[in-house]
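S.K.: need a 3D model of the following:
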Amino acid sequence: MSQFAGYVLPGSVFIAFGLKWSLDAAADPKLPGEDHLEDIRSSRGGRSQQYRKRKCCRLKNWPMEGIIKLTITAVGIAASVTAAYPNGELKFVGDILYATVYLFFAISGLVDVLVFYCPYTMPYGLDKFTLALAFAIEGLMFRLHLGHQAFMEQHVHVLLVYAIFSCAFASLVEIVLPWSRLVKFALSFFTLVHGSWYIQSGFILYSPTQGTPIAWTSSDDYNSALIWISLTFAWHCGGAFIIMLILMALSRKRNPPPPQHIEAFEPEPSSHSHTMTIPHCQLSSFMDLKV
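M.R.: So this is what the prediction gives:
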């Protein structure tokens, strides 16, 4: 990427998706540890009773996440290919690299649309797998061309690669633990850091007004810049974590948690058995159980 806008626009998109996924994770009313695979399939297919009751929200009837991915990646692919062929000839191979990254995220958007309309014919977790594949290809493309960059640019992009591969790993883990709010939180957190550091990289490497790389005047300034870059990345992680905590806390106020008790044991009805309930997280109640 040779332009400041090439960092800001993708970063803004990733921030938007990170915030959206964090709100989805906070609004999920299901208890962790329960088997909700069929509920997740039906909700992604737009056919659950919960979505049919919300007729006021027409966006639930459309695969908006997949449509947004397809729209944004189509613009990105068109812009990258146009930049790679300025006069009808291939001159900038690096733009083809970015077009490839956009292509895999377009595949992820296409799978989101197919899973929405055909939830029972598609393998479960295919949408998360293709999302993890898109993140992995993005990280691989950035990693492979680090050797052709200056050391300062390498340091910025290495931190970006860490965030990208973390997103890919969290997407894969969500396939195994789809009901875990912690996994959803991790995916949203790393996506938010991914997007914010994308934008920060544009400010570090390129001037928004001149569009040229920043020149470091001395080795002391250079070493100080490396330290400040690492500190800035840490601050991005802390800021993203705090923002997500605030969003989830506000969302939980609007959606109160379920009752604080569960049915621990419910045998079949008989003359010698009784239903026993155990209060949630109250160890002292075990002393008062009567069978």
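
S.K.: for the rest of this, base every contact and every neighbour count on C-alpha atoms.
M.R.: Will do.

S.K.: now for residue 146, how many residues are close by?
M.R.: Per other C-alpha atoms under 10 Å, the neighbour tally for residue 146 reads 15.

S.K.: scratch that, residue 197 is what I was asking about
M.R.: Residues lying near residue 197 (other C-alpha under 10 Å) number 26.

S.K.: relative to residue 213, how far out is it?
M.R.: The gap separating residue 197 from residue 213 is 17 Å, by C-alpha to C-alpha, to the nearest Å.

S.K.: now do the helix or strand in which residue 140 is found: distance to the chain's middle.
M.R.: Secondary-structure assignment from DSSP states H and E places residue 140 in helix 126-144. Here helix 126-144 is found 12 Å from its chain centre; the criterion is C-alpha atoms, centre = their mean, to the nearest Å.

S.K.: so the following helix or strand past it versus helix 126-144, what angle?
M.R.: For helix 126-144, the following helix or strand on the C-terminal side (DSSP H and E) is helix 151-176. Calculated by axes from the mean of the first three to the mean of the last three C-alpha atoms, to 10 degrees, helix 151-176 forms an angle of 160 degrees with helix 126-144.

S.K.: now do helix 151-176: which elements does it pack against?
M.R.: helix 126-144, helix 181-205, helix 219-254 (3 or more C-alpha pairs under 8 Å, 6 or more residues apart in numbering; DSSP states H and E).

S.K.: I have a second one here; can you model it like the first so I can compare?
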Amino acid sequence: MANFKGHALPGTFFLIGGLWWAVKYSLYYATRKNRNLGCLASKAVLRRLEIFEGSVMLSFSLIGMLAEQFVPDGPQLRLYDYGSHKWDHLMNWQHATMYLFFGLAGATSLAVHLTDIAPQALDRMLLGIALFIEGRHCSYKVLSMLPNAVSAFSHGTPTISVGFLFLYHLHGRDMLDVHVHQLLLYATFGGALTTFLEIFHRGNILLELLRATLATLQGTWFWQIGFVLYPPAGMAEWNLSDHNNMTFITMCYCWHFCFSLFAIAGVYGIVSWVVRSRLKRTPTMEMGLLKTMEREQESEDEL
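M.R.: From the prediction side, this is the model:
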């Protein structure tokens, strides 16, 4: 991730994932309200969507792990350099570990929906853990890197973010570098908390769409971090020590959040409109036949 492409890759993954969740859960909600949609609302179709999602998540995670390991300046699966007696490319290993837990979440989703062994809520639990691992635990250590840390402590306004891997990930970095990663953690922690709530409130459309929104926010913000820290050739570099840039980037984060909200709302509106349009075009007799076929299909699924 120590370059523009390294931030664009997870950003693309999260952006695709957020929009996919918006489509899937909007479709779930619309079909639950309109059971006359026949095969579109059958349990078999919904299970296939879950299997597809788990397969894609596992594939994306494997791509991310391989990219972190086998880029030209990557560790090539070497954790310790015995020649220099130092750990080798720990940042790449951190990012690969992040991808590893998302891969575990994808594999768990496949196990839940392909077998009857794993409890259904296990996929949400592993996804929540993956989002938690993505973050970093940072209480007073990150503030100590900022120029106004002493002032913040004296006024009793420490900031606490939740996570694991980025505890030392930002140590010694510039002020704006730390700030853009701190902003990312709000979306990460929010996604983890929302996913953990889904363990106990599965099927809640508000929680599902909120998770989709925060995933989309993570995706666009990863791209923004890439442009700020590693601007492509021909673009002006950011002054990482300018306080005005911190003010602007905070406002920019709010714009990203607003875009994510409108994007998910737009997807929900389009899916709902498509479902209603199909429902209106379906004749009454055909709707009755589809409902009978749906019951037969669900009976086969239960067997």
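
S.K.: so what touches the helix holding residue 140 of structure 1?
M.R.: The contact list for helix 126-144 of structure 1 (C-alpha atoms under 8 Å, 6 or more residues apart in numbering) reads 97, 101, 104-105, 107-108, 111-112, 115, 157-158, 161, 164-165, 167-172, 174-175.

S.K.: list buried residues within those residues.
M.R.: Buried by 16 or more other C-alpha atoms under 10 Å: 97, 101, 104-105, 107-108, 111-112, 115, 157, 161, 164-165, 167-172, 174-175, out of the contacts of helix 126-144 of structure 1.

S.K.: so can I have TSV of the helices and strands packed on helix 151-176 of structure 1 showing distance to residue 69 of structure 1?
M.R.: Shown next, in TSV, are those (distance: least, C-alpha to C-alpha, whole Å):
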stretch	distance to residue 69 of structure 1
helix 126-144	11
helix 181-205	15
helix 219-254	22
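
S.K.: from those, which stretch is densest packed?
M.R.: Each of these was given a mean neighbour count from mean count of other C-alpha atoms under 10 Å, and the largest, a mean of 24, is that of helix 181-205.

S.K.: residue range in structure 2 corresponding to that helix, please.
M.R.: Matched against structure 2 by TM-score structural alignment, helix 181-205 of structure 1 falls on residues 205-229.

S.K.: how close does that stretch sit to structure 1?
M.R.: Taking mean C-alpha distance after the TM-score superposition for structure 1, the mean distance separating stretch 205-229 of structure 2 from the aligned residues in structure 1 is 0.7 Å.

S.K.: same check on stretch 252-272 of structure 2?
M.R.: So stretch 252-272 of structure 2 averages 0.8 Å relative to structure 1 (mean C-alpha distance after the TM-score superposition for structure 1).

S.K.: what stretch of structure 1 does that stretch fall on?
M.R.: The aligned range for stretch 252-272 of structure 2 in structure 1 is 232-252, by TM-score structural alignment.

S.K.: what lines up against residue 192 of structure 2 once you look at structure 1?
M.R.: Residue pairing (TM-score structural alignment): residue 192 of structure 2 is matched to residue 168 of structure 1.

S.K.: ok, for its match, nearest residue in space, not its chain neighbours?
M.R.: Spatially, and ignoring its direct neighbours in sequence, residue 168 of structure 1 is nearest to residue 132 (4.2 Å; C-alpha to C-alpha, 6 or more residues apart in numbering).

S.K.: same thing with residue 146 of structure 1?
M.R.: Nearest non-adjacent residue to residue 146 of structure 1, counting by C-alpha to C-alpha, 6+ apart: residue 154, 5.7 Å away.

S.K.: same check, this time on residue 204 of structure 2
M.R.: Once flanking residues are discounted, residue 204 of structure 2 sits nearest to residue 198: 7.3 Å by C-alpha to C-alpha, 6+ apart.

S.K.: hmm, residue 205 and that neighbour touching each other?
M.R.: No: contact criterion C-alpha atoms under 8 Å: residue 198 of structure 2 and residue 205 do not qualify, at 9.9 Å.
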